[in-house]
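J.: predicted coordinates and the sequence they were generated for:
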Amino acid sequence: MNLSFFNQFTSPHLLGIPLILLSTLLPALLIPSPDNRLITNRLSTIQLWLIHSITKHFMLPLNKKGHKWALILTSVMMFLLMINLLGLLPYTFTPTTQLSMNMALAFPLWLATMLTGLRNQPSISLGHLLPEGTPTPLIPALILIETTSLFIRPLALGIRLTANLTAGHLLIQLISTATTTLLPIMPPISLLTALILLLLTTLEVAVAMIQAYVFTLLLSLYLQENI
């Protein structure tokens, strides 16, 4: 029974064909496309307002060179937001619970920010490895520590997103199993666990949105250091 709790994190297959690509692309198909009408409907208006607010929020701390990343950062934010929220629905699969996918998303984006800094301002980018005013005996140790922390960044991005979503989904399944098990034995306790499940589901919706925001925000901060 313990193993069945982790079946929800297994990539779905149909006739031996993995469906993780389909589950990744499906949320993008649910986003309404803008039409050519002069007066748009409410859903399109809310969508445009949300995308505009997200883009403005991430672009404010960046200079004009960083504004070229507006489309990438906004797309990553919307992509993660849709996948995380749709993964909370019953009988669905959340691709962002897979560490391999999160690392495949985090590492190229982090590497792109690093290469941007090394191309545009190599001295400043390499200067982050050694703080100003460091005593001479501590220079080798600090360079090693800063280099290690630099290469840990994409790992931290992927693990943070995976761990938070996996823990939330696992808690929801554990409490829902306890609710159905206790219902015929102790109905009052079952109602209490159902209330806890409702509160946890609300919290998990907030976590899904916050983790998408944190992932994109950290990328924008890494970009800010390199432009």
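T.: Happy to help now that I have it.
J.: going forward, measure contacts and count neighbours with C-alpha atoms only.
T.: Fine.
J.: and the longest helix for the protein?
T.: Using DSSP state H to define each element, the chain has its longest helix at helix 139-182.
J.: can you point out the buried residues in the helix or strand following it?
T.: Using DSSP states H and E, the next helix or strand after helix 139-182 towards the C-terminus is helix 187-225. For helix 187-225, a neighbour-count test (16 or more other CA atoms under 10 Å) marks 190, 193-194, 196-197, 200-201, 204-205, 207-209, 211-213, 215-217, 219-220, 222-224 as buried.
J.: please apply the same query to stretch 162-182.
T.: Residues 162, 164-166, 168-169, 171-172, 175-176, 178-179, 182 are the ones in stretch 162-182 that count as buried (16+ other CA under 10 Å).
J.: okay, pairing it with this:
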Amino acid sequence: MEIVTVPCLSDNYAYLVKGPEGVCLIDAPEAAPIIAALEARGWGLDTLLITHRHHDHVEGVAALRGKYGCTVLGPAAEADKLPPLDTAVEGGAALTVSGLRLEVIAVPGHTLGHVAFYMPEAEAVFTADSLMALGCGRVFEGTPDMMWDSLSRLAALPPQTMVYSGHEYTASNARFALTIEPGNEALKLRADAIAKARAEGQPTAACMLSEELATNPFLRPDSPEIRDLLGMEGASAAEVFTEIRARKDRF
């Protein structure tokens, strides 16, 4: 199994996954760089998985379907807002794609129908604009409580799972995270590593879940330092998350 990160548009990522029985793609922000990545490896494209309806995740679908004849799979809850789907899925669905077991996780909040794709044997989850490296997506259609529930589902995956998110927002997310938990030594080290990687032009939107749990403030509302800084010692985790999200919206 091989995962290839494909930079698209100004800050999006698509992900190619080569399994034992073919190649699938998670999201299609634009066709040209994805086609180039496939052709450089001599790969075809069998299945295209869509996480949610926003244009910067689906603009390349028609061109890729036209070129490769790939099957297009996406969330049933957004089927009327997506390019035509061959397979519409809901949270809890389990299927096999490219010879790899795939579990669909409902992660509403950013959009109401947003899903994540978890490949347990590959120890990988593709989260797009739900859980992001050192952050989470803006709550456009759902509620903060809904987003917190979605992040909690992702946080419960095995800690060795690699999280592949949809945008190169990590440096900005790190700067914000340090305003929320400035004493977190693991976060400081990660922020330095991110700055170095970005200076070298390396992508930073993929990270092991265990590192997210240790450094991402949106997954850490029970941190005593965060609660003390926000003055929310007796609040629920969802309430602390809501305040962190509101502060990030203003950051």
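T.: Arrived safely. Please read all numbers here as calculations on a predicted model, not as lab measurements.
J.: kindly provide the TM-score of these chains.
T.: Remark: TM-score between the superposed chains equals 0.25 [TM-score structural alignment, normalised by the length of structure 1]; 97 aligned residues with a CA RMSD of 5.7 Å.
J.: which other helices and strands contact the longest helix of structure 1?
T.: In this structure, helix 139-182 of structure 1 packs against helix 99-120, helix 187-225, with contacts taken as 3 or more CA pairs under 8 Å, 6 or more residues apart in numbering; DSSP states H and E.
J.: and of those, who's closest to Ile51 of structure 1?
T.: Nearest to Ile51 of structure 1, of all those, is helix 187-225, at 12.7 Å by CA to CA.
J.: centre of the chain versus the closest one, how much separation?
T.: Taking CA atoms, centre = their mean, to the nearest Å, one finds helix 187-225 of structure 1 lying 11 Å from the centre of the chain it belongs to.
J.: number of residues surrounding Arg160 of structure 1?
T.: By other CA atoms under 10 Å, the residues close to Arg160 of structure 1 number 17.
J.: hmm, which two among the buried residues of stretch 162-182 of structure 1 are most spread apart?
T.: Thr162 and Leu182 (30.3 Å).
J.: which ones are touching Ile51 of structure 1?
T.: Thr74 (CA atoms under 8 Å, 6 or more residues apart in numbering).
J.: the stretch 151-251 of structure 2: strands as residue ranges?
T.: Remark: strands assigned in the stretch 151-251 of structure 2 by DSSP state E, counting those that start in this stretch are 162-165, 206-208.
J.: turn those strands into a markdown table, including distance to Val97 of structure 2 and mean neighbour count.
T.: Output for the strands of the stretch 151-251 of structure 2, formatted as a markdown table (distance: least, CA to CA, whole Å; neighbours: other CA atoms under 10 Å):
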| stretch | distance to Val97 of structure 2 | mean neighbour count |
| --- | --- | --- |
| strand 162-165 | 17 | 26 |
| strand 206-208 | 21 | 19 |
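J.: could you dump those to TSV with distance to Met119 of structure 2?
T.: Below are these laid out as TSV (distance: least, CA to CA, whole Å):
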stretch	distance to Met119 of structure 2
strand 162-165	10
strand 206-208	14
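J.: between those, which one is closest to Ala94 of structure 2.
T.: Ala94 of structure 2 sits nearest to strand 162-165 of all the strands of the stretch 151-251 of structure 2, at 18.7 Å, using CA to CA.
J.: which neighbouring elements make contact with that closest one?
T.: strand 124-128, strand 131-132, strand 206-208.
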